[in-house]
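In: here is my input, please return the structure:
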Amino acid sequence: MSGSEDSDDNFMPEQSVDDERTSIRAELSSLSFEELQKLKEKIGAKVYKEALFGKNDKKKPDGPRIFKRENKNRPREMSSKKPVPMFDVPKIKKREVRDPRFDPLCGEFDKKQFSQNYNFLSDIRMKDIKKIRAELKQTTDPEQEKKLRRLLQRLNDQHKASKKKKEEDASAKREKTHVVQEFKDGRQPHFKNKSERRVEALVQQYEDLKKEGTGRIQRHLKRRQQKLKKRSHKAPTGVS
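Out: All right, here's what the predicted structure looks like:
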């Protein structure tokens, strides 16, 4: 009996508080909105809420909220209040384009030095010519033969142009040396004009062809006649 009486004593105050709060709510329900606002301003918002809803005994946690996963395979929940770190994009250095032809940092172009540095290309070109000639003897495909002949012709033209340029440079060097020597000897040097240089070049070309054989000379003369004939046909005729 004593145990039941103690439990009733503990239960009665809570029941009386609920009854009192119910009666307060009933009285407040009969008041107008304006009267409720005045009462709230008079007793304070905190007391007003406690009278209607009771005290909130729940306390906020002191430390930061810990987000836990119900399943370890789920992604971890992150707080929306924590700012997302900004991705640091590295600055790309602007590429500076330089033209070596007009850039003083690249130095001046030395034609003679350039030809000396890349003189090995002539040897490589001759090796390629020999290799293509060997492939021409073995190939039986007409299309492949046509490609190889076209490539061989281009390499031969490049080799001839390079050889001609070297000969012209050597001739100019000899002429310059001769002029300087005449100045030193106290004589008036003779400067060759374009026509004289052209005649000398033709004579030298004839001598080179003569060394290769008479057939080479005949083919060269025939080709030259064909070029002159084409030029004469293309030349405009006078209007009578």
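
In: please count neighbours and contacts with C-alpha atoms only from this point.
Out: Noted.

In: gap between N119 and H159?
Out: For N119, the distance to H159 under the criterion CA to CA, to the nearest Å works out to 12 Å.

In: where's the residue nearest to L136 when sequence neighbours are not counted, which helix or strand?
Out: Taking CA to CA, 6 or more residues apart in numbering, and ignoring the residues beside it in sequence, L136 has E145 as its nearest neighbour in space, at 6.2 Å. Per DSSP states H and E, E145 falls inside helix 142-185.

In: second input sequence below; structure requested for side-by-side comparison:
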Amino acid sequence: EQAKAAAKAAKQQEASFKRANKHRPKEMSSKRPVSRAREVVAPVRKEGKDPRFEPSRPGEKEAAARRYAFLYDSVMPSERAVLRTAMKAERNPQTKAALSLQLQRLDSRLQQERTRRQRSELDHTVKAKQKEAAAAGKAPFFLKKSDKRKLELVAKFEALQSSGKLDRFMEKRRKHNASKDHRHLPDGRNDA
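Out: The predicted model follows:
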């Protein structure tokens, strides 16, 4: 009952705010005394923006990726090698776990960069095809996200095939899908 009473009081207080126009601030009647526990509505502060850390042009990400490509090409792989050797030499399990976590983070960042590069390469090829089509006088076409995803999968498939890892990948996929299907099966016999 106390909860109901508190909710009712909150509703009444909400209803007591008046506005002549929806764009004006909320006003309360001056005839009602102000409670000791005042709820002051703080104005929404504008977030300050630092232009140094915001991309100023649409192509800024690509330019930054080109500028800092050396990090992913030489610096991070060498860091990875150092971490691996340090992890192998380490005896303390806690330090070893911390190094392992650091190595995982580095690996994931390198993997993200690889996928980003593949995607940008795919985008460049698609844009080149669009330019050729436009030059030939054809109507412009724009790929949907699903079509882009399909193209990415095709590229991944071809890369796996060329590296000879396709069979292992497909076997993993089959196992994954089989376990997914197995989850949807009933748990045994339902004897009632």
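
In: now the TM-score, please.
Out: TM-score for the superposed chains, counting by TM-score structural alignment, normalised by the length of the second structure: 0.56, backed by 135 aligned residues with a CA RMSD of 3.6 Å.

In: residues in the second structure aligned with the helix holding E145 of the first structure?
Out: Here helix 142-185 of the first structure aligns to the second structure at residues 93-136, judged by TM-score structural alignment.

In: what about that stretch, distance to the chain center?
Out: Distance of stretch 93-136 of the second structure from its chain centroid, counting by CA atoms, centre = their mean, to the nearest Å, is 13 Å.

In: before we move on, what about stretch 195-203 of the first structure?
Out: Using CA atoms, centre = their mean, the distance from the centre of stretch 195-203 of the first structure to the centre of the chain it belongs to is 52 Å.

In: in the second structure, which spans are helices?
Out: 2-16, 60-67, 69-70, 76-89, 93-135, 145-163, 166-184 (DSSP state H).

In: what would the ones you listed look like in a markdown table with distance to F53 of the second structure and mean neighbour count?
Out: Listed next are the helices of the second structure as a markdown table, based on distance: least, CA to CA, whole Å; neighbours: other CA atoms under 10 Å:
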| stretch | distance to F53 of the second structure | mean neighbour count |
| --- | --- | --- |
| helix 2-16 | 41 | 11 |
| helix 60-67 | 11 | 12 |
| helix 69-70 | 18 | 12 |
| helix 76-89 | 23 | 14 |
| helix 93-135 | 20 | 14 |
| helix 145-163 | 29 | 13 |
| helix 166-184 | 40 | 11 |
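
In: dump those to JSON lines, plus distance to K49 of the second structure.
Out: What follows is these, written out as JSON lines (distance: least, CA to CA, whole Å):
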{"stretch": "helix 2-16", "distance to K49 of the second structure": "34"}
{"stretch": "helix 60-67", "distance to K49 of the second structure": "17"}
{"stretch": "helix 69-70", "distance to K49 of the second structure": "27"}
{"stretch": "helix 76-89", "distance to K49 of the second structure": "30"}
{"stretch": "helix 93-135", "distance to K49 of the second structure": "27"}
{"stretch": "helix 145-163", "distance to K49 of the second structure": "31"}
{"stretch": "helix 166-184", "distance to K49 of the second structure": "45"}
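
In: need the residue closest to the centroid of the second structure.
Out: For the second structure, the residue sitting closest to the mean C-alpha position, by CA atoms, centre = their mean, is Q112 at 11.2 Å.
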